[in-house]
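Trainee: Mind looking at a prediction? Sequence and model below.
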Amino acid sequence: MLRRICCFVILITVCYSCKPPVKDTDPLPDLHNTGIYVVNEGNFMSGNGGVSFFDTLTNQVTQDLFFLKNTRQAGDVCQSLNYFNNQFYLVVNNSGKIEVLNDDFVNTKTIGGLTSPRYIAFASNNKGYISDLYGKGVSVLNTLTATIEKKISINYWTEELLVFKDTLYVTSPASRYLYLIDTRTSLLRDSIDIGFGSSSITLDANNKLWILCDGNKDKSILPAMICMDPVNRGIERTIFAADYSSYASKLNFNPADKCLYWIDGDVYKLNTTITGSSKQVAISSAGNNFYGLAINQNTGDIIVSDAGDFSQRSQIYVYSKNNALKWSFKAGLISGYMLVK
């Protein structure tokens, strides 16, 4: 994970002076319709990140929803997007902020004071938890006041987050631990040695946690996928990669077929209902640079982005749960995160 991001930073630093693609004429979308929000990172240090919207009822694409609704750019490296209590939270990594937006995608508050935010997850007590690349910990957000209440120190980069019951699970690409935070008290409760380089996490239909770990060649730890029981915190299954060249990312669970999906060049899947099942190629990259992945939890559709050479608009592909291509459309620069609402 760390090597992949370093290579990516080098590439986009080279490309950052590229002008963004010519802006299309944006149709005014009906955000009450079901759609796919595509988070476009943009070129590093160019401040041209944004959000595209694909209306699945009309097949209409709005290329820069944030700019259309707020008459300004979202910022530098739009990382992720979440929705909680009728508000969107757009995490803008290199700008060190989170844009809070209403149902019409209009800004209501900008949360600053963050170092390099990555992802946000929410607990039922109106608390948000924000991971950070350089901030060495997790920030606690009061969603009622849109202010940072405290910071939970973790001496490493924190990445994807998952809330299950009263626990926040925190991945950490630069350590060998999965960190557990009590969402009732916002205190670090425990850490579990799961290998090295945890980066992506999801929950299956049997409430088992699955975590991707990048491994560490210098420490002779292979990349692996871990299955953990959150009740007894035991590791139930470890699936090692064949070698250190594996760079798996964007782990998702599809309730339609009870399979895990992730990117490692191609899009792979693993059936969680069959003990000892092995991974299969679900969607071949066929020369594409697959970069983002999401699952429509209502339909089972598989949404994958092709970031190309990181200097042209990304191509988004939407496949049915049977892996048949339903739609494809252009989004913005370096589409890495998708939210279906």
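Mentor: Arrived safely, thanks for sending.
Trainee: For the rest of this, base every contact and every neighbour count on C-alpha atoms.
Mentor: Noted.
Trainee: Check the offset of stretch 135-145 from the chain's centre.
Mentor: 18 Å (CA atoms, centre = their mean, to the nearest Å).
Trainee: Likewise for stretch 104-122?
Mentor: How far stretch 104-122 lies from its chain's middle: 14 Å, per CA atoms, centre = their mean.
Trainee: Contacts for it next, please.
Mentor: Residues from elsewhere that reach stretch 104-122 (CA atoms under 8 Å, 6 or more residues apart in numbering): 31, 65-66, 69-70, 79-82, 84, 88-89, 91-102, 128-135, 146-148, 159-163.
Trainee: Give me the subset of the residues you listed that lies in strands.
Mentor: Among those, DSSP state E puts 79-82, 84, 88-89, 91-92, 97-101, 128-132, 147-148, 161-163 in strands.
Trainee: the longest strand in the chain is where?
Mentor: If you go by DSSP E, the chain has its longest strand at strand 325-333.
Trainee: What is the subsequent helix or strand relative to that one?
Mentor: With elements assigned by DSSP states H and E, the helix or strand that comes after strand 325-333 is strand 335-340.
Trainee: Select only the buried ones of the contacts of stretch 104-122 in ChimeraX?
Mentor: Command for ChimeraX that selects the buried part of the contacts of stretch 104-122, burial taken from 16 or more other CA atoms under 10 Å:
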select :65,66,79,80,81,82,88,89,91,92,93,94,95,96,97,98,99,100,101,128,129,130,131,132,133,135,146,147,148,159,160,161,162,163
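Trainee: Comparison target below:
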Amino acid sequence: MREYLTAPFFRLVVILLVTITLLNGCKDDEFVEPPVVAIGPPVLIANQGNFGWGEGTLSVYYPESKSIQNNAYETKNAEALGNVFQSITSANGQYFFLINNSNKIVVTDSNFAKTKEITGLTSPRYMYRVANDKAYVTDLYASEISVIDMKALAIVKTIPVRGWSEKGILHEGKFWFTAPETNMIYAIDIASDAVTDSIEVGEQPESIIKDMDGVIWVLCKGDESKNQKAQLVSNLFVGIDLFQKNMGIEGAIPTGLAYDSLNHSIYFLSDRIWKMRIDEDTEPQSWKQISNAALYTIKVNPKNGDVYASDVKDFVSKSRIYRFSSVGEPLDEFSAGIISGDFFFP
């Protein structure tokens, strides 16, 4: 009787152990990230992290292999970037990571190894190289734009402006930038570092681009309290004359003007992706709708016209990145970090 009871019991134990081992093996496999296949030029993604308590992270995406490395800066330097990783730019073989809520710019070499920090900033947003030896940094709270010496990598002076300064472009020796707390864009003369001009556009000018014909486009969010609708404003200088065209935008508040120089098109976001060809007399058209997406940022790769858009979901989960061709063909979809807020194409 003892042998009869023991054998089946033993077999049952063996089966259970094998099953548990297999299940654990499957579970482990589900969480193992695939190896990064670094083929071709990368796309850098600034993941902001949650404001006040989350750390910003750097993702490096390789379009040719459809491979992504998350936490690239942390892996290289064994330290966190800081809170609210706002934007990325490059100059002189170095990357500049603007960390908004940590009041600094982290400088790295081309392999993301940290080389320096630029401190003394209030809330840096975007950095623009305006001459060989200097750059401007816009700011959320400082009511000034910082001037960076590109050799010393330090602030050498500040330029007083009206409140929050955001995105900018270079045009005929001037740096034009948006001031979202106003209805204006302003120009700084690069030679004198002084504000010398302004243009009235629309309420809450948020983003700005310059097309290949020298037309300056400004996306304005509008202001319901002033009964001012969102609009897209084009500004063309001919000599001393300014020709301006305003196009009203209906529906959800727009954000994130992006330019495709290869296909003469501009994009922006609301509850969907909008597109407009600038070489045709047309209005913006609905281009892509992504179900249940919280669209946050859009950029165009200037080398091939691929469109990148981020869905930040609930602002605490990993963002979902969508990549489309210029004709709207889905090319890839992948996860990055929390609140993917900027794309950079080295």
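Mentor: Received, thanks. Quantities reported herein were computed from a predicted structural model and do not represent experimental measurements.
Trainee: any idea how far the aligned partner of residue 200 of the first structure in the second structure lies from residue 299 of the second structure?
Mentor: Under the alignment (TM-score structural alignment), residue 200 of the first structure maps onto residue 207 of the second structure. Residue 207 of the second structure is 12 Å from residue 299 of the second structure, where distance means CA to CA, to the nearest Å.
Trainee: Kindly report the same for residue 254 of the second structure.
Mentor: From residue 254 of the second structure to residue 299 of the second structure the distance is 14 Å (CA to CA).
Trainee: again, but for residue 63 of the second structure
Mentor: Applying CA to CA, the value for residue 63 of the second structure to residue 299 of the second structure is 14 Å.
Trainee: out of these two, which sits in the more crowded spot?
Mentor: residue 299 (24 against 18; other CA atoms under 10 Å).
Trainee: Would you agree residue 46 of the first structure is in contact with residue 73?
Mentor: No: the criterion here is CA atoms under 8 Å, and residue 46 of the first structure misses it with residue 73 at 10.5 Å.
Trainee: what sits in contact with each of those two?
Mentor: Common neighbours of residue 46 of the first structure and residue 73 are not found (criterion: CA under 8 Å, 6+ apart).
Trainee: count of residues packed around residue 25 of the first structure?
Mentor: Neighbour count of residue 25 of the first structure, defined by other CA under 10 Å: 10.
Trainee: Could you measure from it over to residue 310 of the first structure?
Mentor: When residue 25 of the first structure is compared with residue 310 of the first structure (using CA to CA), they lie 22 Å apart.
Trainee: Likewise for residue 259 of the first structure?
Mentor: Residue 259 of the first structure is 29 Å from residue 310 of the first structure, by CA to CA.
Trainee: Residue 156 of the first structure -> the second structure?
Mentor: Using TM-score structural alignment, residue 156 of the first structure lines up with residue 163 in the second structure.
Trainee: tally of neighbours for that match?
Mentor: 17.
Trainee: residues in contact with the nearest residue to it once chain neighbours are set aside?
Mentor: Leaving aside its chain neighbours, residue 163 of the second structure sits nearest to residue 143 (4.1 Å; criterion: CA to CA, 6 or more residues apart in numbering). For residue 143 of the second structure, the contacting residues are 160-165, by CA under 8 Å, 6+ apart.
Trainee: Was I right to think the match of residue 156 of the first structure contacts residue 177?
Mentor: No: applying CA under 8 Å as the test, residue 163 of the second structure and residue 177 come out as separate, 11.9 Å apart.
Trainee: Go ahead and name everything in contact with stretch 173-191 of the second structure.
Mentor: Stretch 173-191 of the second structure is contacted from outside by 130-131, 162-170, 194-208, using CA under 8 Å, 6+ apart.
Trainee: Please apply the same query to stretch 155-162 of the first structure.
Mentor: For stretch 155-162 of the first structure, using CA under 8 Å, 6+ apart, the contacting residues are 118-121, 131-138, 168-175, 199-202.
Trainee: now the end-to-end length of that stretch.
Mentor: First-to-last distance for stretch 155-162 of the first structure - CA to CA - comes to 19 Å.
Trainee: Repeat that for stretch 202-217 of the first structure.
Mentor: Start-to-end span of stretch 202-217 of the first structure (CA to CA) is 25 Å.
Trainee: Go ahead and name everything in contact with it.
Mentor: 1, 162, 173, 195-201, 221-230, 244, 246-249, 251-253, 255, 258, 260, 272.
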